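*Asks:* would you be able to build a 3D model of this:
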Amino acid sequence: MKAKEIQELIDFISNTGLAEVKIETDEFKLSIKKFPDTTVVKSDNNPGHHQVSNPVAAAPVAAPAAPAPVKEETNNYIEVKSPMIGTFYRTANPDSDPFVTVGDRVVAGQTVCIIEAMKLFNEIESEISGKIVKVLVENATPVEYDQPLFLVDPAG
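*Replies:* Here you go, the predicted model:
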């Protein structure tokens, strides 16, 4: 890969909602991070996991803020939010079990879902440890940037 091609790739990624991209071929490995100290988003190397008839374009991602507590009777719960625009998937492929379900205990860094954006499958990791109290999004539905995906009880 030539320097000009790498620069074009960096420019393309900077205009998308992706925070990190890793590309590996027989000839080279390339890892690009938009925000070095933010939520980790991994590109899945198997794009055949899901069939999407209407791909959703990604929007630029601002540095994510700390998870905001949910109001009302769930004021001790924390939201896991989408770091990008895309399509939400609870499983790695249609035949797999969900990454997490209500009642599961998660730890910070654990994959909780996948968001497909521009034909790239991004593993979304929990920023906190706790118990999944509620899944707020239906499988295979579009999500917006900063949209709550899960409610987590940090005391659980």
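*Asks:* every contact and neighbour count from this point should use C-alpha atoms.
*Replies:* Fine.
*Asks:* just the helices in this protein please.
*Replies:* Secondary structure of the chain (DSSP state H): helices located at 3-14.
*Asks:* tell me, what residue is most central in it?
*Replies:* The centroid of the chain falls nearest to residue 124 when counting by CA atoms, centre = their mean (3.1 Å).
*Asks:* okay but it is in contact with residue 43, surely?
*Replies:* No: counting by CA atoms under 8 Å, residue 124 sits too far from residue 43 to count as a contact (9.8 Å).
*Asks:* before we move on, back to that, and the residue nearest to the centre of the chain, how far from residue 101?
*Replies:* 15 Å (CA to CA, to the nearest Å).
*Asks:* for the comparison step, fold the sequence that follows:
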Amino acid sequence: MTMETKEIQKLLDFIANSGLDEVIIETSELKVKVKRNSTVQTVAVGVPAPQAVAAPVVQSVAAAPAVRKETPAEEAPAEKADSKIVTIKSPMIGTFYRASSPESPLFVNVGDEIKPGKVVCVIEAMKLFNEIESELSGKIVKVLVENATPVEFDQPLFQVELA
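*Replies:* This is a model prediction of the structure:
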């Protein structure tokens, strides 16, 4: 599959208008990765929020994962007042999923240690499943959103105690 200049420009225009920070398209013959700088907002201690990563684009329409039954907004024991708690916020509007499919284990649970690059959730926007990766090290202390619910841009998703 060879991409012409017009097709590349259309792809770049689509990404620029989509609000996504990073898109990866991969086929057996071609791999395209586009990443742009974005402003990230954080709470409390100035650690960057996660960036979006788009799943590969496919020609057929993918079905959204089914709703997973779980306890609403799982919580850890009360946090220490002097601890460094940071909020991971949604980088986009979409549907929040805690796992890649209903049969898969959750990406993170309360009490899990995370490091930069660790996928913490998926946000589905316009049939693209965007993996949201952590940009910080710490421990998940609270999940603020229920699985399979809509989220807004900059909506708090997780609270993390910094390592």
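*Asks:* which residue in structure 2 lines up with the residue nearest to the centre of structure 1?
*Replies:* Counting by TM-score structural alignment, residue 124 of structure 1 corresponds to residue 132 in structure 2.
*Asks:* same thing with residue 11 of structure 1?
*Replies:* By TM-score structural alignment, residue 11 of structure 1 lines up with residue 13.
*Asks:* next, count neighbours for that match.
*Replies:* 11 (other CA atoms under 10 Å).
*Asks:* what sits against it?
*Replies:* Shown here is residue 13 of structure 2, which makes no contacts under the criterion CA atoms under 8 Å, 6 or more residues apart in numbering.
*Asks:* what's the answer for residue 152 of structure 1, then?
*Replies:* With CA under 8 Å, 6+ apart as the criterion, the residues that contact residue 152 of structure 1 are 77-80, 129-134.
*Asks:* can you lay out those residues as a markdown table showing neighbour count?
*Replies:* Below are these laid out as a markdown table (neighbours: other CA atoms under 10 Å):
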| residue | neighbour count |
| --- | --- |
| 77 | 24 |
| 78 | 23 |
| 79 | 25 |
| 80 | 26 |
| 129 | 17 |
| 130 | 21 |
| 131 | 21 |
| 132 | 24 |
| 133 | 20 |
| 134 | 16 |
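*Asks:* how do those residues look in structure 2, which are kept?
*Replies:* Compared against structure 2 with both residues aligned by TM-score structural alignment, their matches' CA atoms under 8 Å, those retain 77-80, 130-134.
*Asks:* let me have these in TSV, adding distance to residue 155 of structure 1 as columns.
*Replies:* Formatted as TSV, those follow (distance: CA to CA, whole Å):
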residue	distance to residue 155 of structure 1
77	9
78	10
79	14
80	15
130	6
131	8
132	11
133	11
134	15
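*Asks:* how much space between the match of residue 124 of structure 1 and residue 114 of structure 2?
*Replies:* The gap separating residue 132 of structure 2 from residue 114 of structure 2 is 12 Å, by CA to CA.
*Asks:* what's the answer for residue 26 of structure 2, then?
*Replies:* 27 Å.
*Asks:* among those two, which residue is more densely surrounded?
*Replies:* The neighbour count for residue 26 of structure 2 versus residue 114, taken as other CA under 10 Å, is higher for residue 114 (22 against 14).
*Asks:* you'd agree that one is up against residue 141?
*Replies:* No: between residue 114 of structure 2 and residue 141 there is no contact under CA under 8 Å: 11.0 Å.
*Asks:* spatially, what comes nearest to residue 125 of structure 1 if we skip its sequence neighbours?
*Replies:* Counting by CA to CA, 6 or more residues apart in numbering, residue 125 of structure 1 lies nearest to residue 111, which is 4.2 Å off, once chain neighbours are set aside.
*Asks:* mind listing what that neighbour touches?
*Replies:* 99, 123-126.
*Asks:* and residue 147 of structure 1? What does it align with in structure 2?
*Replies:* Using TM-score structural alignment, residue 147 of structure 1 lines up with residue 155 in structure 2.
*Asks:* residue 113 of structure 1 now?
*Replies:* Under TM-score structural alignment, residue 113 of structure 1 pairs with residue 121 in structure 2.
*Asks:* so what's its match closest to, chain neighbours aside?
*Replies:* residue 98 (4.9 Å).
*Asks:* pretty sure the one you found sits against residue 106.
*Replies:* Yes: Residue 98 of structure 2 is within contact range of residue 106, at 5.3 Å (criterion: CA under 8 Å).
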